[in-house]
Every structure is written in structure tokens, then in C-alpha cells.
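J.: Pasting the sequence and the predicted coordinates here, then a few questions.
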Amino acid sequence: ASPQLLLALLAGEGETDAAFRAESGGLLVPRLRLAPPMPLASAGDEALDQVPNGYFLVTGGTGGLGLLAALSLVARGAKGILLVSRRGAIDPQEAGLFDRLSGALQAQGGELHRLKADVADYESVSAMVRELPRLGLTADQRAEEGGSSPGLVGIVHAAQAPLGYLDLAQQSQSQFMAEYRVRALGAWNLHAATQ
């Protein structure tokens, strides 16, 4: 390896991420390339047009994003929606969306339940999942009651930390961890509790 290459690497000239490989004597620098566009599912795809019969659990369900996701599911035929949030109460700013969702479900004979759970806390999620049988929301109970719903068929994880939108560079470590706990840890907790 040339001394100039080593000095450039140590000085950080021009590159923020670089590595030196002794075997080849070369400087390695990561590069991002624009990938070719991938085709997205079109609105005519059957998988998007209809949803399976059963209940959909929507985290962040009492906020705007969760309510919009639930409305989208109902528009595709969902008849069972479980809105999950930390507080359980509808965000006052989203009362109109909640009324639309409730009305749409009523019009097609569906059911709407609000449940309380902190998705960042496994015990809270696990307790909420254990509560589903008491509400008659499992496949076994639905069959015993003569219902045709197979129970929980899907999860939409729309929960978010109540920080508003911040670029990653603007977030403090505690703000980042709050988002991480709700989004990443919350997704894992939902997965683990519903297995």
C-alpha cells in the first residue's frame, strides 16, 4: 500500500466512510447506486382488492394513520377491526375519521373493538393478545358460536411515538429510542405475542 493512500485514509480526505484492505492494498469506499424501479402492485391486483374474512389488529389505531389503514381495510371488505393504542381513546383530532370507520363497519355488519396496549412493552402486548378469547375474537370461539370469522387474520403496525416528524439528524438519542421502541420493538412484540 502506498503511504499516500494510508495518509489519505487516516486524514479522511473526501470520504466519510472508507476502509483499507491490506491484502489488495486498495481503498474500499461504499457507494449507493440508484436501483431500477420495481413494479408495485396495481389497484387491480386481486390480493389488494379483497381481504380475508376475520379480524385485523391495527396498532396506532386511534390516531390518523391507524384509522386510515382501518378504513382502507374496511373498503376492501374487512368486517372485524381491532384498534389498539396506548391510551385506548380516540385522538380528538381524528374523531371524524373514527366516525367514518364506525359507520362503514356498521353498514356492512362488521365489528369494531378498541383495545389498550403499549406495543413497546411485550407484557402489555401479550396481555392484550390473551384478552382476545375473552372478547370472543379467536377462531375457535367464533366457530363454536356459529360464526364464520377465523379470528385474527392480519396486523397493521401503524403505531408511532408521539414526537411528530423529525429527520434522523434532528433527533436526540432519547427521541430515536422512543421511535425505535414503538416501531421496531413493537413489531417484534406483536410477532412474538401472536405466535
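T.: That came through, no problem.
J.: drop to CA atoms for contacts and neighbour counts, all remaining ones
T.: Noted.
J.: would you list every one of the helices in the protein?
T.: Listed in chain order, the helices of the chain (DSSP state H) span 3-11, 46-49, 64-75, 95-107, 122-131, 139-144, 173-180, 186-193.
J.: buried sites along the last one?
T.: Taking 16 or more other CA atoms under 10 Å as the neighbour-count basis, helix 186-193 is seen to contain the buried residues 186-187, 189-190, 193.
J.: got those residues as JSON lines, with distance to E46 columns?
T.: Below are the buried residues of helix 186-193 laid out as JSON lines (distance: CA to CA, whole Å):
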{"residue": "G186", "distance to E46": "29"}
{"residue": "A187", "distance to E46": "26"}
{"residue": "N189", "distance to E46": "30"}
{"residue": "L190", "distance to E46": "27"}
{"residue": "A193", "distance to E46": "30"}
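J.: Out of these, which comes closest to E179?
T.: G186 (9.7 Å; CA to CA).
J.: Now do the closest one against A107, distance only.
T.: G186 sits 32 Å away from A107, going by CA to CA, to the nearest Å.
J.: Put this next to the previous one:
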Amino acid sequence: MIDSYRSIGEEVQAKVVRKKSRFIALCYPVSSIEQVETLLEQARHTYHDASHRCYAYRLLGDDAPIEYSSDAGEPAGSAGLPILQQIQKAGLYDVLVIVVRYFGGTKLGIGGLIHAYGDMAAEAITAARIVIKKQEIRLSLSFPPEISSAVMSLIHRHPARVEDVRYEQSAHVLVALPPSAIERFKRELMEATGARASWEERHD
């Protein structure tokens, strides 16, 4: 799990006419396959009269990117893959690119299609505002109140963000840390408190 990654800030569009075929590229920030499916359904409705609606998406995933591309009736490998390759080239995650084509009567050939779909995806991506998204893991810490100073001192030595502090019979602190810092933090927490602190990962 990486600490941060590149994505886009909001939806962008690009349009071009090539050999009488009209192309419209739609680039969306997405966070799930369900959101991808919703946007694809919207595109099918909005551009119901288009000749093709080719697309590719790339989601971050836990261990490896989740990638998929569709030629949507164009010759195999001539549309979806060139779109996906542009997303990969830009180093982006959590992105869906749909390229809509209205056939103008002149065939482009497989080579022409590869260039057309790849160029359209690249144009939309270039127009997008690139954002850096940070990932965090949240830990709910519990420990005896008398060791609060040791725990808080440790927290301040790490790239941790404190979200909540509560004192009851036990002290409770909710912190968020970059994934790369988690294991070291847990180890040092045990050392600093003599194993008197416990934690639970929060996913709410």
C-alpha cells in the first residue's frame, strides 16, 4: 500500500474530428468499479447514437492496480488498450477514460484507430488537473492514562495526524498515519509503553 498517488481532480472532456469521424474523450476521477459502471451507463444513455464507446480504467487496488479496457466493437486492441496505455503513461490511478466515436464514413484502419484513441485519451488527460491523493491507515489506540505523555510524545515523533482524544477509564487516541509508517509506529508504541497500549485498525 503506497502513501500517495496521482489522480485527476475533476471530469474533463476533449473533442476532435479526424477523417470525418468525431471523437469525444471523457476523463473521470473514480474510486470504485461501481462508480465506473454508473458512468459507463450514463455514457451509453447520453451517447446512445454513437458508433462506439470505448473505454479503460485504472484503479489503485490494495496490492496491484485494477485495470480493464474495452474496444466496444472496434478491432481488437485498437481502442481500449491505447486508452489504457495513456493512463499508465501518465502514472494515474482512480481514473476512467471513455472515448466516444461517431463514424464519419471514412475508415481509419487499425493503425489509425490506435493513434486516434490514444491521442484522444492523451488530450483529455493533459487537460485534467492532476492531484496527489494521500492514503492513511487509522489506528484507535487504548492505554492507561498515566502513560499518556509517553504515547503523545511518540505520536509527535511520527508523521501521525491526531483525529480524536478521549479520557475515560482508559485513554483513547485516534491517529492516522501513512501506510509506510504503520509497522514502525506499532513497534515503537510497544517499546515506549512496555506493551501496555493496544490498537485497532479503523475502516469507518
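T.: Looks like it came in fine. Note that this is a predicted model, so its numbers are computed, not measured.
J.: TM-score for these two?
T.: Remark: TM-score between the superposed chains equals 0.27 [TM-score structural alignment, normalised by the length of the first structure]; 96 aligned residues with a CA RMSD of 5.9 Å.
J.: Determine which of the helices of the first structure approaches V156 of the first structure most closely.
T.: V156 of the first structure sits nearest to helix 64-75 of all these, at 7.5 Å, using CA to CA.
J.: Please enumerate the helices of the second structure.
T.: Taking DSSP H, the helices of the second structure run over residues 33-46, 80-89, 109-127, 148-156, 182-193.
J.: who's in contact with W199 of the second structure?
T.: Neighbour list for W199 of the second structure: 139-142 [criterion: CA atoms under 8 Å, 6 or more residues apart in numbering].
J.: how much space between A192 of the first structure and L57 of the first structure?
T.: With distances taken as CA to CA, A192 of the first structure is found 15 Å from L57 of the first structure.
J.: do the same with G103 of the first structure
T.: Look at G103 of the first structure and L57 of the first structure: by CA to CA, they are 18 Å apart.
J.: Look at the two and report which has more neighbours.
T.: Comparing G103 of the first structure with L57 by other CA atoms under 10 Å, the one with more neighbours is L57, at 24 against 13.
J.: pretty sure the more buried one is touching A69, no?
T.: No - counting by CA atoms under 8 Å, L57 of the first structure does not reach A69; the two are 10.4 Å apart.
J.: who touches both of those two?
T.: With CA under 8 Å, 6+ apart as the test, L57 of the first structure and A69 both reach V156.
J.: follow-up on the earlier one: okay if I get the contacts of W199 of the second structure as CSV plus neighbour count?
T.: Formatted as CSV, these follow (neighbours: other CA atoms under 10 Å):
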residue, neighbour count
L139, 21
S140, 17
L141, 19
S142, 20
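J.: among the helices of the first structure, which is the most enclosed?
T.: Mean neighbour count (mean count of other CA atoms under 10 Å) peaks for helix 64-75 among the helices of the first structure, with a mean of 21.
J.: and that helix with helix 95-107, angle?
T.: Put simply, helix 64-75 of the first structure runs at 20 degrees to helix 95-107, going by axes from the mean of the first three to the mean of the last three CA atoms, to 10 degrees.
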